[in-house]
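Engineer: Here's a sequence, model it:
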Amino acid sequence: MGEVQVLGSWGSPYSRRVEMALKLKGVEYEFIEQDLANKSPLLLKYNPIHQKVPVLVHNGQAIAESVVILEYIDETWKGYPLLPQDPYGRARARFWAKFIDDKCYTAIWQTVWIKERKEREKAIEEASHHLKTLENELRDNKFFGGETIGLVDIVSNFFSFWPDIVQEAAGVEIVTEERFPFLCKWKIEFTSCSAIKENLPDRDKLLAYLKAQFTRSAWKY
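Structural biologist: Predicted coordinates for the structure are as follows:
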């Protein structure tokens, strides 16, 4: 199907979404690491509007925004469906993908970067509320789409790896087995898949990076 390149960042869960989808589809690709503090001419060429990762380049044509890329991958390479076949199922998957990006991710990162204790406690409460909504959608299913990993699982990849490292680096505990048993069970199933496991960042490297970022933020406890 032609040449495939991924412009991404090693520690970004958004970049990892694209790699996980390509791995599940069995698509070979070249990963081109990007330094977001010193944006490359290649990134500025292929994503001039947002100037961020990930970007998928297929036969010289660029697609930006991770969820848009996932849908493009699913429509371009058949064999392992990421989205349900029926329109209703596809619409629901798109809804939950947007909910995760707009509500869950935003709320979780606020718990990390807000400096004042009271404001952070409010942010933790909001994040927990959104995660409980997500947990109720998952319930006791193996994956969000049923028995196989789909688009919503890939969009949720952050919850499978990053929260434990954020907790260790910043001391902010959110995703615990006591609070979210279904999400924690899902995490084990999700990361047991070789295509997923192979595309998680190096834990020690990510921990060191986040610790450095959080130290510079000079929180007030």
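
Engineer: switch to C-alpha atoms for all contacts and neighbour counts from now on
Structural biologist: Will do.

Engineer: Ala93: helix or strand, and which one exactly?
Structural biologist: Ala93 is part of helix 87-99, with elements assigned from DSSP states H and E.

Engineer: Here is a second sequence; please produce its structure as well for comparison:
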Amino acid sequence: MAEELKLFRTWSSPFALRVIHALKIKGLEYETIFEDLSSKSASLLQYNPVNKKVPVLVHNEKPVCESLVILEYIDETWKQCPLLPRDPYEKAEARFWAKFGDEKLLSSIWNVLITQGKQLEEATAEAVQNLKLIEEQLKEKKFFGGETIGYLDIAFGWTVNLISILEEIIDQKLVDEEKLPLLSAWMQNFSDDPVIKDCWPPRDKMIAKYQAMREPYLKKVVSQ
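Structural biologist: Here you go, the predicted structure:
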């Protein structure tokens, strides 16, 4: 039986991008189905009736939801180019930091985007502190997974794209080469990888999208 893989995504979702990176690293063929989240398809609602969001990977008509769960499913199903460490402790550490990225780092980066003035200073300080914690995991390593891209690199991959876009929008540096040299080098190495570099969404469209997302929050602050 031939493998059938379908990926439900949007053009800009950083979480769907994780799945794309994993599939490409594994050398897997898949069909992309783009969703408009303002008018969700019947198929998306059928495959993800609980959260009703992307990404959803459908493998031989069996749906797998939530990007980090999908990464583990891909890694366990296709053994080539392993993503997660084999050592149980290292595997647990990778899962911990991936969870930290989604629950702590992402929200702190988002707060930088939607604030200004003193609140922006406070949000930036928190985001940089979280980035420093991430950098500490890179000591003596090219990637979080060692010499090759692994699970945690893919989990943090959104930072490479979104932080540079955010820096351009707010005209402020978050990842400084002098202050965060290891993280800065990792971002360059990750972005330059042949499998990764062709996957990024159009930068001009991303900047326009996040500028539009930012404006209502800034207007709300001004009107208060």
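
Engineer: Next, the buried residues of the helix holding Ala93 of the first structure.
Structural biologist: Using 16 or more other CA atoms under 10 Å as the burial criterion, the residues of helix 87-99 of the first structure that qualify are Ala93, Arg94, Trp96, Ala97.

Engineer: Mean distance between that helix and the second structure after superposition?
Structural biologist: Mean deviation of helix 87-99 of the first structure from its aligned counterpart in the second structure after superposition (mean CA distance after the TM-score superposition for the first structure): 1.0 Å.

Engineer: what's the distance between that helix and the middle of its chain?
Structural biologist: Relative to its parent chain, helix 87-99 of the first structure has a centroid offset of 16 Å by CA atoms, centre = their mean, to the nearest Å.

Engineer: Find me the equivalent region of the longest helix seen in the first structure in the second structure.
Structural biologist: When the first structure is parsed with DSSP state H, its longest helix is helix 117-138. Residues 117-138 of the second structure are matched to helix 117-138 of the first structure when aligned by TM-score structural alignment.

Engineer: Give the buried residues for the matching stretch.
Structural biologist: 120, 123-124, 126-128, 130-132, 134-135, 137-138.

Engineer: Ignoring the adjacent residues along the chain, who's closest to the residue most central in space within the second structure?
Structural biologist: Geometric centre of the second structure, nearest residue: Trp158, 3.1 Å, by CA atoms, centre = their mean. The shortest distance from Trp158 of the second structure to any non-neighbouring residue, by CA to CA, 6 or more residues apart in numbering, is to Pro14 (5.4 Å).

Engineer: Would you mind measuring from that neighbour to Glu178 of the second structure?
Structural biologist: Relative to Glu178 of the second structure, Pro14 of the second structure is positioned 27 Å away (CA to CA, to the nearest Å).

Engineer: Pick out whichever of the two has more residues nearby.
Structural biologist: Each of Pro14 of the second structure and Glu178 has its neighbours counted (other CA atoms under 10 Å); Pro14 has more, 22 against 8.

Engineer: Next, count neighbours for Ser39 of the second structure.
Structural biologist: 7.

Engineer: How about Asp101 of the first structure?
Structural biologist: When counting by other CA under 10 Å, one arrives at 15 neighbours for Asp101 of the first structure.
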